[in-house]
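A.B. asks: model this:
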Amino acid sequence: MNTTETIYPILSGKRALVVGVANEHSIAWGCALAFRKLGAEVVLTYLNEKALPHVAPLAQEIDAQLLPLDVTIPGQMEALFAKVAEGGKLDTMVHSIAFAPKADLQGGLLDCSLDGFLQAMDISCHSFVRMAKLAVPLMTEGGSMFAMSYHGAEKVVPNYNVMGPVKAALEACCRYLAYELGHRGIRVHAISPGPLQTRAASGLKDFELLLRDAATRAPVGELVDILDVGNTCAYLASQFAHRLTGSTVYVDGGLNIIA
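C.D. replies: As a prediction, this is how the structure comes out:
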């Protein structure tokens, strides 16, 4: 199937900003594909010139506008949203970025440096709040926002380390933003996928063991993929979910229910 072919136009006339595509294995790419296949216009971002050759062909594949965004560079987020505003309203925003310095990520929480903790919190959590503030004026007809979390935000997952507290904060931000933005018709969800083989996940110690364990223990008996996550976000962005907000939605084959 051509990736620009609309299979069911429930998002026709909608416009989605998807942040965090690094390559074809990214969760953000699964979201972009799902939105496009359901009729939405998509705007993608790329981190820097090094990432551009990997993201540009994907943007071309789905006829997406492609803009730069490094949330650590002052003014670049504002410039992004100014460009997005030139195209009109925005209906959906996906935040799928996370980072912690390798030494802080692979060491225990007790040994995490202050600088590492703050950097992880800024990029992985507070950037979503900043992004939401800039998106709100463009969501003139209401909309939806999504941030990517993980089960390590709720339960201790060995080797997830500093990202556990950071993702817990991100989930709390989603709930508070859902409360603050509900009267504007803007819905906010944290999405919690099961383990996926992405570039970001490769930085976790013993991640291959986590993947094998998930496939074995999940009630459906297999891992989820990026399109499972994308399709969930697309449903939540549609009119079929217009009264759902503030949830942490697990897309993990039921793994989270297993003790």
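
A.B. asks: only C-alpha atoms for contact and neighbour calcs from this point on.
C.D. replies: OK.

A.B. asks: which residues of the stretch 151-259 of the chain fall in helices?
C.D. replies: Listed from the start of the chain, the stretch 151-259 of the chain has helices (DSSP state H, counting those that start in this stretch) covering 163-181, 207-217, 226-237.

A.B. asks: Need those helices in TSV (columns: distance to Val157 and mean neighbour count).
C.D. replies: Below are the helices of the stretch 151-259 of the chain laid out as TSV (distance: least, Cα to Cα, whole Å; neighbours: other Cα atoms under 10 Å):
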stretch	distance to Val157	mean neighbour count
helix 163-181	8	21
helix 207-217	9	16
helix 226-237	20	22
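
A.B. asks: Pull the number of nearby residues for Gly30.
C.D. replies: Counted with other Cα atoms under 10 Å, the burial measure for Gly30 works out to 20 neighbours.

A.B. asks: angle of the host helix or strand of it against helix 226-237?
C.D. replies: Under the criterion DSSP states H and E, the helix or strand holding Gly30 is helix 27-37. In terms of direction (axes from the mean of the first three to the mean of the last three Cα atoms, to 10 degrees), helix 27-37 departs from helix 226-237 by 60 degrees.

A.B. asks: Quick test: name the residue nearest the centre of this structure.
C.D. replies: Among the residues of the chain, the one closest to the centroid is Ser96, at 2.7 Å (Cα atoms, centre = their mean).

A.B. asks: Sequence B follows; please return its structure for comparison with A:
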Amino acid sequence: MTQHLPLAGKKGLIVGIANQHSIAYGCARTIRQLGAELAITYLNSKAEPHVRPLAEELDATLTLPLDVEQPGQLDRVFAAIREQWGGLDFVIHSIAYCPMEDLHGRVTDCSLSGFSQAMRVSCYSFIEMARLAEPLMPNGGTLVTMSYHGAEKVVEHYNIMGPVKAALESTARYLASELGNQGIRVHAVSPGPLKTRAASGIAHFDKLIDDAIERAPQNRLVDIDDVGQTVAFLVSDAARALTGETLYVDGGFHIMA
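C.D. replies: Down below sits the predicted model:
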């Protein structure tokens, strides 16, 4: 990597790579190509064999386990980053979870435990990461999370994840307001439907795919590299005047009635 690369010298944490089709991997690949140094996490021992080769391909400085529901794991990740780098320039948060029975049911019927778990993993973990990243960003930085159009409009079969992602987008705006005077910028990125392992849990996902291709002005699906390019811009100095945004990367689908 040479110093003319736009992200050379920046160091960041990317959370949410499950395999080579993950949005988080698309972000990591693009950001690494542009010169940044990465810390990568994997969910558990089952996920590690799928993620570690990708981390090695990306020359990740740190490859660490992270299940945000396990007490202490997130603190250990940030402690390792502090020890290795002493600071941090960006965090990419690309994790979400909801129990299948609640994801496939009506919002009306969602269980308290299912809603709480979905909020814990998909939204509150972003708050935790912001809190832990703040002291590592004395000269500013960028926090980015992943949302979906179902946060703003009712998307059939997206169900309880719609309210959860709406909370996540609102959280990003409040974090942007609170951290802005420290030079920390916060964004939500809202990709169109992508063929990822996480998306496969949504009922009738193929219908969402077909609808996106038909209705989007560009008449195509976006891919993880499209998202990666957008996120790379957001963590770069070129986006220094932007914060608190929800940026759609969906070929224009969200503008259509």
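
A.B. asks: between the helices of the stretch 151-259 of the first structure, which gets nearest to Phe35 of the first structure?
C.D. replies: Nearest of the helices of the stretch 151-259 of the first structure to Phe35 of the first structure, taken as Cα to Cα: helix 226-237 at 5.7 Å.

A.B. asks: Now distance to Leu33 of the first structure too, for the helices of the stretch 151-259 of the first structure, in a markdown table please.
C.D. replies: Supplementary listing: those in a markdown table, determined by distance: least, Cα to Cα, whole Å:
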| stretch | distance to Leu33 of the first structure |
| --- | --- |
| helix 163-181 | 23 |
| helix 207-217 | 24 |
| helix 226-237 | 7 |
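
A.B. asks: now for the ones you listed, which one comes closest to Pro9 of the first structure?
C.D. replies: Sorting the helices of the stretch 151-259 of the first structure by Cα to Cα, the top spot, which is the nearest, belongs to helix 226-237 at 11.0 Å.

A.B. asks: That closest one vs the second structure, mean deviation?
C.D. replies: Following the fit onto the second structure, the mean deviation recorded for helix 226-237 of the first structure is 0.7 Å by mean Cα distance after the TM-score superposition for the first structure.

A.B. asks: Where does that helix end up in the second structure?
C.D. replies: With the alignment judged by TM-score structural alignment, the segment of the second structure matched to helix 226-237 of the first structure spans residues 224-235.

A.B. asks: Now which residue in the second structure aligns to the residue nearest to the centre of the first structure?
C.D. replies: For Ser96 of the first structure, the aligned position in the second structure is Ser94, judged by TM-score structural alignment.

A.B. asks: Likewise for Cys174 of the first structure?
C.D. replies: Under the alignment (TM-score structural alignment), Cys174 of the first structure pairs with Ala172 of the second structure.

A.B. asks: check contacts around Ser124 of the first structure.
C.D. replies: Taking Cα atoms under 8 Å, 6 or more residues apart in numbering as the contact definition, Ser124 of the first structure lies against Ile97, Ala98, Phe99, Val166, Lys167, Leu170.

A.B. asks: Also Ile73 of the first structure?
C.D. replies: By Cα under 8 Å, 6+ apart, Ile73 of the first structure lies in contact with nothing.

A.B. asks: how far away is the corresponding residue of the second structure for it from Val121 of the second structure?
C.D. replies: Taking TM-score structural alignment, Ile73 of the first structure has Gln70 as its aligned residue in the second structure. Using Cα to Cα, to the nearest Å, one obtains 11 Å as the distance from Gln70 of the second structure to Val121 of the second structure.
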